[in-house]
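*Asks:* mind looking at a prediction? Sequence and model below.
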Amino acid sequence: MNERIKAAREARVLAQNNDTAVLSTISKKLQGYPFGSVSPFMLSAEGQVVFYVSDIAQHARNLSVDNRLSITVFDAAESGDQNTHGRLTLTGNARPLGDKSLGELYFRRFPSALSYRNAHDFKFWQMDAEHVRYIGGFGKIFWINPAEWLLPEPQWHSADALQMIQHMNDDHADACGLILRHQKAEFRNYAGTVEMSSIYPDGFHLVADERSIFIPFETDCATAGEIRKQLVKMTHDARQSAAA
């Protein structure tokens, strides 16, 4: 894997490990000044930005007039110099989503957003990433083009992803817990409930202790069968490690 593709993958993991982004729009009220707001977001399977906001929100009003958007995601420093931590900026044009197929996947990631579904002024938006700026720390700075950022469209649909997630939670909750404890040292002794909340070609989210954790696959998966093989291997490796 070349350096740029590696940086793009690191940038995707950074985005997947953060549920909230700063959305910067061109202000209608302030006559063109940049306007920053905070919103939950997720990525589509390929890597486009999806968010769910009310029509009365300032950034939604701004986008209805000028759809240029920049989103910024960063790993917050608990102490020390923030500049040593990764950050990512994606820019592009945003548009309301006519196809609501991503909606159920979004609600799986953000269950609290279900309470907004009956509010008629909420809608899904998608920003197609046109420019990507990734800084992984001092001296690790890249402009990443869309071809490097995006993954190929997988050979499954949103409904298939929801079925895979439900299957893991209904029949393999123990495997989710094993994988989390094996992959993340801070959860090594965690004994609580673990649920899967997303599935992507390059990994999946697990929810534990009210936290969302992204677990990358070793290799990208184009089919549901490839995902199954990866999950079986990860579960096997976790069991072996736990027994050692």
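*Replies:* Right, received. Where do you want to start?

*Asks:* switch to C-alpha atoms for all contacts and neighbour counts from now on
*Replies:* OK.

*Asks:* quick one: contacts of the biggest helix by length in the chain?
*Replies:* Ordering each helix of the chain by length in residues (DSSP state H) puts helix 224-243 first. Counting contacts by C-alpha atoms under 8 Å, 6 or more residues apart in numbering, the residues outside helix 224-243 that touch it are 155-156, 175-176, 178-179, 181-182, 201, 217-218, 221.

*Asks:* put this beside the first:
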Amino acid sequence: MQNTPSSEWVTPALQLLRHARNGALATQSLAWPRTPYASWLMFSSDEAGQPWFCISGLAEHTRNLRTDAHASLLIVEDANTSAAPARVTLVGTAQPATPSPLLEARLLRYQPESAQYLQLGDFAWWQLQLTAVRYIAGFGRMGVGDQTQWQAAPQLALQDEVHLLHDLPALDGAEWVGLDFYGCDVRRQGQLHRYDFKERPHDLAALAAAARQAVTA
């Protein structure tokens, strides 16, 4: 299997991350020593493409991570669309973290149900701080890199995202949820929809124009 240059695999891997709402988190099990424990859970990502989870203090993963913070998150595209779906594994350490007000607002736009969980007092935000990424896009196409390559991708500052969301025109029967330099997210009838940009915009004005065009195409 041939590795693709970083400029070729980082973009589709990031797009796969931005499309996903759930993934399989694997941690080192306390119940079964020296054994990975994996389960499906909901996540959101920050402006740098780092995953965040809202999980209970009683969760199996929480108990595992308090002993060993090493973890990985597997994200797979819709397996029904391909016999060999694209997938990306994000490797790093998971730590409890307090997001900034702007970041928490973004996380809750994607996970509004987490607001109720956080009010219970037992739930908290955890961030997966990446050390490595492995992307496979079917037979013969893959890429492996570290957090330096991942974070070198264009990032939309949270404050700029808020301003753009405020200035974008209202949608009929839908609402804007989030933006980045690769696409935008809209909620329609309670469901999140991702719209990829045909070309990556290079400034904020072009990003706003790309978002308007994407949702009306």
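*Replies:* Perfect, thanks for sending it. The structure presented is a predicted model; accordingly, all values stated were derived computationally and were not measured.

*Asks:* and which of the contacts of helix 224-243 of structure 1 is nearest Gly86 of structure 1?
*Replies:* Nearest to Gly86 of structure 1 among the contacts of helix 224-243 of structure 1: Phe217, at 20.4 Å, using C-alpha to C-alpha.

*Asks:* which residues does that closest one contact?
*Replies:* By C-alpha under 8 Å, 6+ apart, Phe217 of structure 1 lies in contact with 201-204, 230.

*Asks:* map Ser197 of structure 1 across to structure 2 for me.
*Replies:* Using TM-score structural alignment, the partner of Ser197 of structure 1 in structure 2 is Val177.

*Asks:* wait, isn't that match in contact with Leu107?
*Replies:* No. Contact criterion C-alpha atoms under 8 Å: Val177 of structure 2 and Leu107 do not qualify, at 9.8 Å.

*Asks:* with neighbour numbers in mind, choose between the two.
*Replies:* For Val177 of structure 2 versus Leu107, neighbours defined as other C-alpha atoms under 10 Å are more numerous around Leu107 (25 against 20).

*Asks:* ok, residues contacting the helix or strand harbouring the more buried one?
*Replies:* If you go by DSSP states H and E, Leu107 of structure 2 is part of helix 101-110. Residues from elsewhere that reach helix 101-110 of structure 2 (C-alpha under 8 Å, 6+ apart): 44-46, 52, 114-115, 158-159, 177-178, 192.

*Asks:* same question, stretch 34-51 of structure 2
*Replies:* With C-alpha under 8 Å, 6+ apart as the test, stretch 34-51 of structure 2 has contacts from 14, 17-18, 21-29, 52-54, 61, 103, 106-107, 110-111, 127-130, 150-151, 155-158, 180.

*Asks:* for it, grab the matching residue range in structure 1.
*Replies:* Going by TM-score structural alignment, stretch 34-51 of structure 2 sits over residues 32-49 in structure 1.

*Asks:* repeat for stretch 60-73 of structure 2
*Replies:* The aligned range for stretch 60-73 of structure 2 is 58-71, by TM-score structural alignment.

*Asks:* which residue comes closest to Arg61 of structure 1 once chain neighbours are left out?
*Replies:* Of all residues not flanking Arg61 of structure 1 in the chain, Asp55 sits nearest, at 6.4 Å (C-alpha to C-alpha, 6 or more residues apart in numbering).

*Asks:* now do the same contact list for Val133 of structure 2.
*Replies:* By C-alpha under 8 Å, 6+ apart, Val133 of structure 2 lies in contact with 88-91, 144-147, 150.

*Asks:* show me the helices in structure 2, by range?
*Replies:* 6-19, 60-67, 101-110, 114-119, 147-151, 158-167, 204-216.

*Asks:* reformat those helices as CSV; add distance to Ser82 of structure 2.
*Replies:* Putting the helices of structure 2 into CSV (distance: least, C-alpha to C-alpha, whole Å) gives the following:
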stretch, distance to Ser82 of structure 2
helix 6-19, 14
helix 60-67, 30
helix 101-110, 26
helix 114-119, 32
helix 147-151, 25
helix 158-167, 33
helix 204-216, 24
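
*Asks:* quick one: which of those is nearest Thr81 of structure 2?
*Replies:* The nearest among the helices of structure 2, by C-alpha to C-alpha, is helix 6-19 at 13.7 Å.

*Asks:* check contacts around Ser114 of structure 2.
*Replies:* 54, 108.

*Asks:* please redo it, this time with the cut-off set to 6 Å
*Replies:* By C-alpha atoms under 6 Å, 6 or more residues apart in numbering, no residues touch Ser114 of structure 2.

*Asks:* got the angle between the lengthiest strand in structure 2 and helix 101-110?
*Replies:* Ranked by number of residues, the top strand in structure 2 under DSSP state E is strand 123-136. If you take axes from the mean of the first three to the mean of the last three C-alpha atoms, to 10 degrees, strand 123-136 of structure 2 sits at 80 degrees to helix 101-110.

*Asks:* mean per-residue distance, strand 123-136 of structure 2 to structure 1?
*Replies:* For strand 123-136 of structure 2, the mean distance to aligned residues of structure 1 following superposition is 0.9 Å (mean C-alpha distance after the TM-score superposition for structure 1).

*Asks:* rewinding a little: so for Asp78 of structure 2, which of the helices of structure 2 sits nearest?
*Replies:* Closest to Asp78 of structure 2 of the helices of structure 2, according to C-alpha to C-alpha: helix 6-19, at 10.1 Å.

*Asks:* this completes my enquiry, with thanks.
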